[in-house]
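S.K.: how would this look folded up:
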Amino acid sequence: MNTTLLGYLASGGFVAVPLVAIGLLLWYLVGLRLLVLRRGIERESLELRLDALARGEPAPEGQGVLWLGLQIAASGQGGDVLAKATSQAITELAGRLEHGRRGIRVLVAVAPLLGLLGTVSGMIETFASLGDMALFSRTGGIAGGISEALVSTQLGLVVAIPGLLVGRVLDQREEELRNCLIRIADFVRAHAREEVA
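M.R.: Predicted structure coming up:
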């Protein structure tokens, strides 16, 4: 048995390198998605935002929706303008929240299938060695094929399972942010209706 990482990957057959690449890409996308979702809506106090607005400071990164609403409200423009501008900003932010979600889902689905392909390849190698070798040398060929089958399966699952779990946590965070955006939009629409009435 190979005790080095490279030896372990080599025993996984031809699918090991693509699985490692998928794993690296998956975690890169998870990191990007985490950054986008963390910046989605910061939980900074309203008083600090109002103070910054009074000083004429631009909107902090990730604070565009509420900041836009405060600026329009402070300018004295009508509720209809506030509702339209906030709705547009919410739509843009909602689109950004989806960044990386599809890629994560695709990679999580592909990893175990690629591991299964390695399993099939290893089993084919195992059965081929049974037919090609003399009785005394069969165990080496059999063991190599079985090793490839098991290692590739394991690599596929090692990539997919954590990616699936983390992807689900990020999806829940996205849903929380979407619900927050819906509440903001409802608040702005209610404010716009009050001004019209």
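S.K.: all contacts plus neighbour counts: C-alpha atoms, from now on.
M.R.: Fine.
S.K.: so how many other residues sit close to residue 111?
M.R.: Residues lying near residue 111 (other Cα atoms under 10 Å) number 28.
S.K.: sec struct for residue 59, please.
M.R.: Judged by DSSP: H, G, I helix; E, B strand; the rest coil, the three-state class of residue 59 is coil.
S.K.: contacting residues around it?
M.R.: Shown in contact with residue 59 (Cα atoms under 8 Å, 6 or more residues apart in numbering): 67, 68.
S.K.: go again with 10 Å.
M.R.: Counting by Cα atoms under 10 Å, 6 or more residues apart in numbering, residue 59 touches 49, 52, 53, 65, 66, 67, 68, 71.
S.K.: same check on residue 152?
M.R.: 8-16, 19, 111-112, 114-122, 146, 158.
S.K.: mind redoing it with 8 Å?
M.R.: So residue 152 contacts 12, 13, 15, 16, 114, 115, 116, 118, 119 (Cα under 8 Å, 6+ apart).
S.K.: which stretches of the protein form strands?
M.R.: For the chain, applying DSSP state E gives no strands.
S.K.: so can I have CSV of the contacts of residue 59 showing distance to residue 103 and neighbour count?
M.R.: Formatted as CSV, the contacts of residue 59 follow (distance: Cα to Cα, whole Å; neighbours: other Cα atoms under 10 Å):
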residue, distance to residue 103, neighbour count
49, 35, 18
52, 37, 15
53, 38, 17
65, 26, 23
66, 29, 21
67, 31, 20
68, 31, 18
71, 36, 18
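S.K.: next, the second sequence, to be compared with the first:
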Amino acid sequence: MESLLALLAKGGIVIWPILFCSVLGLAIIGERIFYFRKLKQALPDPKEIDQKKLEDLASYEGPVGEMAQEILPVCCGDREFLESIIDHFISGEVNRASRYLSLLSTLASIAPLLGLLGTVLGLIKAFRVVEEVGSQVDASMLAGGIWEAMLTTAVGLSVAIPLIVAHRFLSSWVNRYEESLYQLAIVLLKKAYRGEYA
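M.R.: I've put the predicted structure just below:
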């Protein structure tokens, strides 16, 4: 652990914001995975809810129960109004499911840019040594700047790549969740149109 910290310290000051991006990104990924696992458990099979009345479904926990509660007061109303209620509800659910994903995407974009900044700073450091010592320069004098340049690039990319993959993966979960909500909503709306509410 100590040798790892000593190695990272050679990356200069830019290495710490990159590591912060990594820690924050991992926290977001963990929180979203936990959230989606809870959502998955709360979504019943459309065939299961097809056998029940709207009034019974209103007592369900999770999005199905909430959708049924939204529909019940206006279940015999205008069809377009019912659909707009469902669209509004699903939009809110998708927004909640997408929470922090834009921040995760930003972290994935920032990490390699910070790595590039570290590379530039490291090269500046190396060329300053060249300027100061002139023709007396040797490899050991340049080593510090080159270390900083290469290390920050490697760490920046090592952080960015997993964050990008995780963002795509979580975004696909949000898309599947939205599709599931619409499938369930279709079943509920059919019940409302047929008057199967009590």
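S.K.: please state their TM-score.
M.R.: Here the TM-score for the pair of chains, by TM-score structural alignment, normalised by the length of structure 1, is 0.78; 186 aligned residues with a Cα RMSD of 3.2 Å.
S.K.: tell me the two of the contacts of residue 59 of structure 1 that are most distant?
M.R.: Using Cα to Cα, the pair of those lying farthest apart is 52 and 65, separated by 15.0 Å.
S.K.: before we move on, the earlier item: filter the contacts of residue 152 of structure 1 down to the ones in helices?
M.R.: Taking DSSP state H, the ones among these that sit in helices are 16, 114, 115, 116, 118, 119.
S.K.: with distance to residue 97 of structure 1 as added columns, please give these in a markdown table.
M.R.: Output for those, formatted as a markdown table (distance: Cα to Cα, whole Å):
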| residue | distance to residue 97 of structure 1 |
| --- | --- |
| 16 | 32 |
| 114 | 29 |
| 115 | 30 |
| 116 | 32 |
| 118 | 35 |
| 119 | 36 |
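S.K.: highest neighbour count among those residues?
M.R.: Within those, neighbour counts (other Cα under 10 Å) peak at residue 115, which reaches 29 neighbours.
S.K.: just checking, that one touches residue 159?
M.R.: No: between residue 115 of structure 1 and residue 159 there is no contact under Cα atoms under 8 Å: 9.6 Å.
S.K.: which residues do the two both contact?
M.R.: Common contacts of residue 115 of structure 1 and residue 159 (Cα under 8 Å, 6+ apart): residue 19.
S.K.: which stretches of structure 1 form helices?
M.R.: With DSSP H as the criterion, structure 1 has helices spanning 5-10, 16-40, 46-54, 64-75, 79-97, 101-132, 138-196.
S.K.: would you mind measuring from the residue nearest to the spatial centre of structure 1 to residue 20 of structure 1?
M.R.: Geometric centre of structure 1, nearest residue: residue 30, 4.0 Å, by Cα atoms, centre = their mean. Taking Cα to Cα, to the nearest Å as the measure, residue 30 of structure 1 and residue 20 of structure 1 are separated by 15 Å.
S.K.: mean deviation of stretch 144-154 of structure 2 from structure 1?
M.R.: Superposing on structure 1 places stretch 144-154 of structure 2 at an average distance of 0.6 Å from its equivalents, by mean Cα distance after the TM-score superposition for structure 1.
S.K.: tell me how many other residues crowd residue 183 of structure 1.
M.R.: Neighbourhood size, residue 183 of structure 1 [other Cα under 10 Å]: 12.
S.K.: residue 144 of structure 2 now?
M.R.: Residue 144 of structure 2 has 18 neighbours, counted by other Cα under 10 Å.
S.K.: for the one 3 residues further on, same thing?
M.R.: A count of neighbours around residue 147 of structure 2, defined by other Cα under 10 Å, yields 19.
S.K.: what does it correspond to in structure 1?
M.R.: Alignment note (TM-score structural alignment): residue 147 of structure 2 maps to residue 147 of structure 1.
S.K.: which ones are touching that match?
M.R.: 11, 12, 122.
S.K.: rerun at 10 Å
M.R.: Neighbouring residues of residue 147 of structure 1 by Cα under 10 Å, 6+ apart: 1, 8, 11, 12, 13, 119, 122, 123, 126, 141, 153.
S.K.: which non-adjacent residue is nearest the last one?
M.R.: The spatial neighbour of residue 153 of structure 1 that comes closest, neighbours along the chain excluded (Cα to Cα, 6 or more residues apart in numbering), is residue 115 at 4.3 Å.
S.K.: any idea what that neighbour aligns with in structure 2?
M.R.: Using TM-score structural alignment, the partner of residue 115 of structure 1 in structure 2 is residue 115.
S.K.: so how far is residue 104 of structure 2 from the counterpart of residue 188 of structure 1 in structure 2?
M.R.: Counting by TM-score structural alignment, residue 188 of structure 1 lines up with residue 188 in structure 2. From residue 188 of structure 2 across to residue 104 of structure 2, the span is 34 Å (Cα to Cα).
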